[in-house]
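>>> sequence and predicted structure below; questions after.
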Amino acid sequence: MRRARRAGEGGGFLREVRLNPEASTGRYPYTLPVVRALARSEGLALDAGVTFLVGDNGTGKSTLVEALAVACGFNAEGGSQNFRFATRASESSLGDSLLLTWSERKPRTGFFLRAESYYNVATEIERLDKEGGRPLLPSYGGVSPHERSHGESFIDLVTHRFGPHGLYLLDEPEAALSVRGCMAVLARLAELAGQGSQIVVATHSPILLALPGATIYGISDEGAIERTDYDGALPVRLTRDFLAAPERYLRHLLDEA
């Protein structure tokens, strides 16, 4: 694994993630390719601004982002560090085995967006807003996420809840977004990075990966993490190849069906 830089040199709030050398690696999730790569390395350096994790299904990128969130003190189902609800425990034990290196700067705010459980987060937002005290919905666009489409609620979140000097961990935010929605989120991530925020994103979206200045790490099935550029990122290469000659892929795929 090529490290982007030495820990402690520049960067955002979270500078490096390592796997505890005493962690048991003979069972899930420690058998995932990304965790095997961490176990063989000195650690994964995280730059300031936006870092993307890309790889095929099963490489463990979402599991790593979830574990990062847990290790940072965020609720495993999503939300801020103040969210403490639990619907159904499905997170892995990896978060307990990560060793994080922090800078002296501390984030002013933060959020973990886990696309698959954002419905549960929206329910908790409604509950907290109704409890009284400081209204919560204005931070999410003034409307309950349950009263917006899935994609609209994601855009409301990054537009109104995310702010400068924050730490944001996003697991496949494109899951609910149209192409135009992905473009809107790309623009917002660029704005947040320019305001001193640090963002780590697991994604399959070629659109989000086009963000200028972002760091992209590719995770292979064989258990390697390598820094790559936009043109070399797996979602970009596969999407370009498919759009250039869909009939070639369709012939192969449909012949197998």
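Yep, that arrived.

>>> C-alpha only now, for contacts and for neighbours.
Noted.

>>> does Thr101 belong to a helix, a strand or coil?
Following DSSP: H, G, I helix; E, B strand; the rest coil, the label given to Thr101 is strand.

>>> what sits against it?
Contact analysis of Thr101 by CA atoms under 8 Å, 6 or more residues apart in numbering lists 7, 14-17.

>>> just the helices from this protein, written as ranges.
Listed in chain order, the helices of the chain (DSSP state H) span 33-40, 61-71, 118-130, 150-156, 179-194, 234-244, 246-256.

>>> okay, those, which one's buried deepest?
Most buried of those, by mean neighbour count (mean count of other CA atoms under 10 Å): helix 61-71, with a mean of 24.

>>> list the helices and strands that one packs on?
helix 33-40, strand 49-55, strand 98-102, strand 166-171, strand 198-202 (3 or more CA pairs under 8 Å, 6 or more residues apart in numbering; DSSP states H and E).

>>> for the first one, give me every contacting residue.
Yep, that's helix 33-40 we're talking about. By CA under 8 Å, 6+ apart, helix 33-40 touches 1, 18-19, 21, 25, 29-30, 44, 58-61, 64, 219-225.

>>> filter these to the buried ones?
Applying 16 or more other CA atoms under 10 Å to those, the neighbour count classes 1, 18-19, 29-30, 44, 59-61, 64, 219-221, 223-225 as buried.

>>> Ala89: which of the helices and strands packed on helix 61-71 is closest?
strand 166-171 (16.9 Å; CA to CA).

>>> so how far is that closest one off the chain centroid?
6 Å (CA atoms, centre = their mean, to the nearest Å).

>>> got the contact list for it?
Residues outside strand 166-171 that contact it (CA under 8 Å, 6+ apart) are 13, 62, 65-66, 68-69, 107-115, 162, 196-203.

>>> from those residues, list the buried ones, please.
Buried residues within the contacts of strand 166-171, counting neighbours by 16+ other CA under 10 Å: 13, 62, 65-66, 68-69, 107, 109-115, 162, 196-203.

>>> what's Asp229 in contact with, if anything?
Applying CA under 8 Å, 6+ apart, we find Asp229 in contact with 215-216.

>>> hold the first one in mind and look at this next one:
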Amino acid sequence: MASGDEASDLGRDSGGFLRWVELTDDGRDRSAYPFTLPVVAGLRAAGRLTLDPAVTFLAGDNGTGKSTLIEAIAVAAGFNPEGGSTNFRFSTRATESSLGEHLRLVRGTRKPRSGFFLRAESFYNVATEIDRLGVADGYGGASLHERSHGESFLDLATHRFKPHGLYLLDEPEAALSVHGCLALLTRIHDLTQAGAQFIIATHSPILLAAPHARILQIEPDGTIRHVDYDEAQPVLLTRSFLVNPQRYLRHLFQDGV
């Protein structure tokens, strides 16, 4: 699991395709979105966000800016804002923030042979574009619309994700069952063993268990902490709930259960 030594985190020599992320042009207006997000304040305070050469997770509560940062890194790396590979250039509705224009990506010496940005909320649009381009053969041989949401996510990871690739995933667990999360965890592990790099925003305690992953937890005040698996918020809360769900239900429902 990830080490909790934040000081060594900043000095680690990352051998991935992306080594770290930092803000540029700090003279901008900080009172407007997306620069009001906790993660942007945390990135500014830290100076850089060091990425693991294999797997980096962004964890934290809703509203801390995990998805916005993943999207911004993807845009800065040349991916389509709605998802897909660097060759996808469709646009259904431009909703991405301007944060990607203010990020500097420090790259490693290797170049990825493949890559993909999986954005759960707009994956329907990506599947439609794959059909329009007539490239479904590279995604399992049939239209992703002909499979369930979860099946299409797993088919993407199985057939489209390749060794020596750069993959940015925004809450991939959104469509997956527990078994699906375990299958994706296995695929991530196999690909990192073959030289792939993943950056993933997630709430899933299952995905966070990826061996040797770097877990960066974004706190509500913007602090970005490098935490162990057992310290990660999704793990702590899920464990606590499963041990005694009635305690939580009594607190949530004042009329009792």
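Happy to help now that I have it. Remember, predicted model here, so these are calculated numbers, not experimental data.

>>> fetch the TM-score of the aligned pair.
Put the two chains on top of each other and the TM-score (TM-score structural alignment, normalised by the length of the first structure) is 0.94; 250 aligned residues with a CA RMSD of 1.4 Å.

>>> surely Val200 of the first structure is in contact with Phe52?
Yes. The criterion here is CA atoms under 8 Å, and Val200 of the first structure meets it with Phe52 at 6.0 Å.

>>> can you flag which of the contacts of helix 33-40 of the first structure belong to strands?
18-19, 44, 219, 225 (DSSP state E).

>>> could you dump those to JSON lines with distance to Gly78 of the first structure?
Listed next are those as JSON lines, based on distance: CA to CA, whole Å:
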{"residue": "Arg18", "distance to Gly78 of the first structure": "22"}
{"residue": "Leu19", "distance to Gly78 of the first structure": "22"}
{"residue": "Leu44", "distance to Gly78 of the first structure": "23"}
{"residue": "Ile219", "distance to Gly78 of the first structure": "23"}
{"residue": "Ile225", "distance to Gly78 of the first structure": "25"}
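
>>> and the residues you listed, which is closest to Thr87 of the first structure?
For these, the nearest to Thr87 of the first structure is Leu19 (27.6 Å; CA to CA).

>>> which one is that closest one nearest to, not counting chain neighbours?
Leu98 (4.8 Å; CA to CA, 6 or more residues apart in numbering).

>>> so the residue nearest to Arg250 of the second structure when sequence neighbours are not counted versus Leu237 of the second structure, what's the distance?
With sequence-adjacent residues excluded and distances taken as CA to CA, 6+ apart, Arg250 of the second structure is closest to Gly256, at 5.7 Å. Distance of Gly256 of the second structure to Leu237 of the second structure, given as CA to CA, to the nearest Å: 21 Å.

>>> Ser114 of the second structure now?
36 Å.

>>> and if you look at Glu71 of the second structure?
26 Å.

>>> just Gly115 of the second structure next, same as before
33 Å.

>>> and what of Arg107 of the second structure?
For Arg107 of the second structure, the distance to Leu237 of the second structure equals 35 Å [CA to CA].

>>> go on, Arg132 of the second structure?
Arg132 of the second structure is 42 Å from Leu237 of the second structure, where distance means CA to CA.

>>> swap in Val135 of the second structure?
The value you get for Val135 of the second structure to Leu237 of the second structure, if CA to CA is used, is 41 Å.

>>> next: Ser204 of the second structure.
Using CA to CA, Ser204 of the second structure is found at 11 Å from Leu237 of the second structure.

>>> with Ile73 of the second structure instead?
The spacing between Ile73 of the second structure and Leu237 of the second structure, counted by CA to CA, is 28 Å.

>>> now swap in Pro245 of the second structure and tell me
Using CA to CA, one gets 11 Å for the distance from Pro245 of the second structure to Leu237 of the second structure.

>>> for Leu176 of the second structure, same thing?
Noted for Leu176 of the second structure: a distance of 20 Å to Leu237 of the second structure, by CA to CA.

>>> same deal with Ser148 of the second structure?
29 Å.

>>> again with Leu37 of the second structure
Using CA to CA, Leu37 of the second structure is found at 23 Å from Leu237 of the second structure.

>>> hmm, Gly65 and Leu37 of the second structure touching each other?
Yes. Using CA under 8 Å, Leu37 of the second structure and Gly65 qualify as a contacting pair, with a distance of 5.8 Å.

>>> tell me who's in contact with whatever residue of the first structure lines up with Leu49 of the second structure.
If you follow Leu49 of the second structure across to the first structure using TM-score structural alignment, you land on Leu44. Residues in contact with Leu44 of the first structure (CA under 8 Å, 6+ apart) are 3-4, 16-18, 38.

>>> can those go into a markdown table with extra columns for distance to Asp171 of the first structure?
Below are the contacts of Leu44 of the first structure laid out as a markdown table (distance: CA to CA, whole Å):
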| residue | distance to Asp171 of the first structure |
| --- | --- |
| Arg3 | 22 |
| Ala4 | 21 |
| Glu16 | 19 |
| Val17 | 17 |
| Arg18 | 19 |
| Leu38 | 19 |
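
>>> in the second structure, which of those residues still touch?
Using both residues aligned by TM-score structural alignment, their matches' CA atoms under 8 Å as the contact test, the members of the contacts of Leu44 of the first structure still in contact in the second structure are 16-18, 38.

>>> coming back round to it: of the helices and strands packed on helix 61-71 of the first structure, which is nearest Pro145 of the first structure?
Between Pro145 of the first structure and these, the tightest spacing by CA to CA is seen for strand 166-171, at 17.1 Å.

>>> perfect, I'm done here.
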